[in-house]
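Participant: Below is the structure, and that's it, no one-letter string:
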């Protein structure tokens, strides 16, 4: 990819001597923030957080695909950075000198670096490991702010250029390619795509590996390995996104689900000194992460995408030391005895022990009862509307089913790409299920057609071509219509993701959502348990002491991003109170072995800011 394609004119690149990377156009004006130069006083303040190391000429300071040693602050010499991919390409991107530093957000979690860094001549640098970098963020807030901003912007640049990620080889309509693009983009990981209809190198790769149709796409990883239509967990493992280590730590809090509720808990709990682990089977952000634009969340008058909002929370949680295990699917929850640590068993056989568990697993989009629906999922049928799906709908007609805010946001987003968006709603009115600003915006668009009291009744297509036709019926009249439609979006509500709680003693309501609160103590199945504790369940506590539920998965919760974040932050005070009470009980039972909690005395009854 040349300098002009990356958003910087060749003359500008020449004047820079290629010592600075060609940034995408939207970041060019923020170059000083992407590559700040720290002065002598800044570097002096950082000395106590790391150690000085010297590197010989040509030494490798960081390697793509391997965990970074930490933030490297250059004191003397220069360091050359380059990006490479599994196709054998290596492209110089920048040289950094004294006062500059190497790193991006991957180093916060110990994930592999995305670029190579080699010493140009002899180099002296201050190396700050990830855990000490988090200490720097807390102790030197203004300096930490500049560093954190640079780390985030560098990741944005890498994502926009695809640097350091896998190359997906397959046609745009390939279901596997759409699936992997969604997984990587939702996890904020760079990638590139090659279309065999347009790229000679893609044709060469297909000829070399001869994949069957169901083995597409090929995923060419930075280490040179080539995967045929890999699962999300397989590609995550190869890219180093999925840690293989055993969870030997006893965590204060294990959060199941990395949506807005779970991330809010992680941020507040970790910032208050609790040892936190967050697990999610797919990606951070949950359903909110797929929202094209959220305009009614406090503090964002111009709106913000769900991906941007939750990505900030994801990085923020890691800044305070929360550990992330994504993708990691929880199979079950077990409690061996009252007061004993809780155990989460993962589908890969690993186990996590924690003093408390926060259930924030949210809900899954509901699937309508259509006989051949599964045949077209990711081949014309989608459950969210991201730029990946929007690109496929350019200039075409789209059908969208649903009457909630998610459906309204998707319709407004898709109409900017599709020729027409038909919105099918089972109910008679939208006012009870959708915010008024979305209703007004949909009504104002001449390219959005609203069909009330209407439902999809049939899908037609083929394995080779995907979805081709959609049939729907007007319920009051019984009148049916059939149209040539290649893209169907479904936003028809959600079912709670609580099957992993089966048999653990957590009470669910009739619809499968988790019950919480004081009324649980009055019911016979749980009365004895709570009588033994001598207290009433906290507001967000379930029927199992030490297990809490927040967000969409909780029975009676308001299904809104703001509510989920509020519950995620509020539950932290209850976690502190529970941990303090169990520590007190243990102290009375065995004074010699009592351990202190992460909570300072007297701070268990409120959320500290």
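Facilitator: Great, that's in hand. None of these values were measured; they are calculated from a predicted model.

Participant: C-alpha only now, for contacts and for neighbours.
Facilitator: Will do.

Participant: can you give me the helices for the stretch 201-350 of the chain?
Facilitator: Ranges of helices within the stretch 201-350 of the chain are 232-239, 260-271, 306-319, based on DSSP state H, counting those that start in this stretch.

Participant: these two touch, right, residue 538 and residue 518?
Facilitator: Yes. Proximity of residue 538 to residue 518 meets the contact threshold set by C-alpha atoms under 8 Å, at 6.6 Å.

Participant: out of those two, which sits in the busier spot?
Facilitator: residue 538 (19 against 16; other C-alpha atoms under 10 Å).

Participant: List the residues that contact the more buried one.
Facilitator: Applying C-alpha atoms under 8 Å, 6 or more residues apart in numbering to residue 538 gives the contacts 516, 517, 518, 574.

Participant: What about those, which are in helices?
Facilitator: The helices, defined by DSSP state H, take in residue 574 from the contacts of residue 538.

Participant: can the contacts of residue 538 go into a markdown table with extra columns for distance to residue 134?
Facilitator: Listed next are the contacts of residue 538 as a markdown table, based on distance: C-alpha to C-alpha, whole Å:
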| residue | distance to residue 134 |
| --- | --- |
| 516 | 34 |
| 517 | 35 |
| 518 | 38 |
| 574 | 25 |
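
Participant: From the contacts of residue 538, pick the one nearest residue 152.
Facilitator: Of all those, residue 152 sits closest to residue 574, with 31.9 Å by C-alpha to C-alpha.

Participant: Quick check: nearest residue in space to the closest one, chain neighbours excluded?
Facilitator: residue 538 (6.6 Å; C-alpha to C-alpha, 6 or more residues apart in numbering).

Participant: And for residue 237?
Facilitator: Nearest in space to residue 237, with sequence neighbours left out and distances taken as C-alpha to C-alpha, 6+ apart, is residue 243 at 7.3 Å.

Participant: also this one, for the comparison:
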């Protein structure tokens, strides 16, 4: 087979030769470097490459070219090679425009010209591009088929489960002719939906999360009974602990109830995370972290519900919902938080049927040219508003407080002000939601006037509050009045150690009231609710795990 291709496109011959030279110097043994002087010439070359059946790993295109700029070219190139990774070459003066375009077109990186020295400014970017391409490649994607009802809550939850676990799938509404043919071939009835058909032809009728996880190749069973470290929760804090634990030689397993990434994994774009100046989606960040953990040897168990944590001598024992157990020398609790339920009449009944929690990206196609409402005033709500503005006719952000400044980052507020179809209503709450089989209307209340207004919509996305689900810990772990887990100095009251504390020292900074059980991320009392701090606490927890194990 011929080598995969790295393509560079620039109308300036000297720049084109320079970037091609630098790429050949580093990647010439494994990739063929092809250069073009215009977007039109590059598209002609890509069509020939497509006919020959060769693969394109990455494309670097100049942002400012006559007749066809880099963004327009990359959009058309994606139609020919959708799996090729993409980067923009741009001058400093065009940085803002390039970043804005990146947010819309989903380009992977941008590079400032000049990029000397390439070892610092060019190669790390291209390394990331080709690494991502190798993980995906141009191989045919084996799709799982999902047949369900547009307004079925179980069908919606199954779509979310597959999407958030990066399982390629194709959705068929039960009223489509192809769905009828698939159901007949599978011997399934329409009232058995959702129906899942795996790439090998296996049919699952209304499967549970663990059943679908096993069927599509996600790991659900632990490979051992005893580990050095069990990480409970797969958000940024948990993934951080898994990466650092496994990379430092600890036999590590991460246990996740639904999908890795947590709330951050549902974010359409995180733009204030260190090291990603052009932003990164929660799904991309999660996928990279998950692959990084696996690279170092960490196990990742999906669709496993942890219902108990006990101490048996030096071991910390984890009990799953099915009654099975695993044990470890130490544990990191990183279960994060969940969006609070919307306290509006009809909200519970219509959840998954027009009322959604989090940025349900699977609903984006259905929002085309529709009016969308988003409840919340923090960053997650703002990011969702930006995302849905590319699909919906209008997006209205419903904020209970007097302004966004108290809870949302400045950069995001500025973005929202520049988007014509995004509107913000402050001092507004949702009084009720209503509809027959699905959401049809929302009733809003103005806190200043007390007046209510009923508006038609099929889509309401909720991003309010943050509540931990720590009831399963019972009395074994100390928690504050809101359910967040207390750690370190917060456990000491009037100089006294927590009840049941068995060690002749105070709890370490992230250590809970059970020795050897550490807490990281949003579930920890008094934590900073940011992705970067969660990752940092995940790494810090592993450092403290080492201190704990050394004293045993």
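Facilitator: Cool, the structure landed. Fair warning: this is a prediction, and the values are worked out from it, not measured in the lab.

Participant: hmm, back to that, now, of the helices of the stretch 201-350 of the first structure, which is deepest in the fold?
Facilitator: Using mean count of other C-alpha atoms under 10 Å, the stretch among the helices of the stretch 201-350 of the first structure with the largest mean neighbour count is helix 260-271, at a mean of 29.

Participant: What segments of the stretch 351-500 of the first structure are helices?
Facilitator: For the stretch 351-500 of the first structure, the helices defined by DSSP H, counting those that start in this stretch occupy 373-376, 387-392, 405-414, 436-444.

Participant: In three-state terms, label the equivalent of residue 153 of the first structure over in the second structure for me.
Facilitator: Residue 153 of the first structure maps onto residue 133 in the second structure, with residues paired by TM-score structural alignment. Put simply, residue 133 of the second structure is helix when judged by DSSP: H, G, I helix; E, B strand; the rest coil.

Participant: ditto for residue 52 of the first structure
Facilitator: Residue 52 of the first structure carries the three-state label strand when classified by three-state DSSP.

Participant: counterpart of it in the second structure?
Facilitator: With TM-score structural alignment as the criterion, residue 52 of the first structure pairs with nothing.

Participant: If we ignore the residues flanking it in sequence, what's nearest the most centrally placed residue in the first structure?
Facilitator: The centroid of the first structure falls nearest to residue 284 when counting by C-alpha atoms, centre = their mean (2.1 Å). In space, and not counting its chain neighbours, residue 284 of the first structure is closest to residue 258: 4.8 Å by C-alpha to C-alpha, 6+ apart.

Participant: what number of residues lie near the aligned partner of the one you found in the second structure?
Facilitator: Mapped onto the second structure by TM-score structural alignment, residue 258 of the first structure lines up with residue 234. Number of residues near residue 234 of the second structure (other C-alpha under 10 Å) recorded here: 31.

Participant: my read: residue 234 of the second structure touches residue 254, true?
Facilitator: Yes. With contact defined as C-alpha under 8 Å, residue 234 of the second structure counts as touching residue 254 (6.8 Å).

Participant: In the first structure, point out the residues matching the strand of greatest length in the second structure.
Facilitator: Determined from DSSP state E, the single longest strand within the second structure is strand 325-333. The aligned range for strand 325-333 of the second structure in the first structure is 351-359, by TM-score structural alignment.

Participant: Same question for stretch 363-381 of the second structure.
Facilitator: Going by TM-score structural alignment: stretch 363-381 of the second structure matches residues 389-407.

Participant: Could you pull out the buried residues of that stretch?
Facilitator: Applying a neighbour-count criterion of 16 or more other C-alpha atoms under 10 Å, the buried positions in stretch 389-407 of the first structure are 389-390, 392-393, 397-407.

Participant: ends of that stretch, how far apart?
Facilitator: End-to-end distance for stretch 389-407 of the first structure: 14 Å, by C-alpha to C-alpha, to the nearest Å.

Participant: and if you look at stretch 235-252 of the first structure?
Facilitator: 30 Å.

Participant: again with stretch 519-536 of the first structure
Facilitator: Where stretch 519-536 of the first structure begins and where it ends lie 9 Å apart, using C-alpha to C-alpha.

Participant: Show me the helices in the stretch 501-609 of the first structure, by range?
Facilitator: 524-533, 561-589.

Participant: mind checking which of these is nearest residue 328 of the first structure?
Facilitator: That would be helix 561-589 among these, by C-alpha to C-alpha, at 20.3 Å.

Participant: The closest one packs against which elements?
Facilitator: When contacts are defined as 3 or more C-alpha pairs under 8 Å, 6 or more residues apart in numbering; DSSP states H and E, helix 561-589 of the first structure sits against helix 260-271, strand 351-359.

Participant: Try it again at 6 Å.
Facilitator: Contacts defined by 3 or more C-alpha pairs under 6 Å, 6 or more residues apart in numbering; DSSP states H and E place helix 561-589 of the first structure against helix 260-271.
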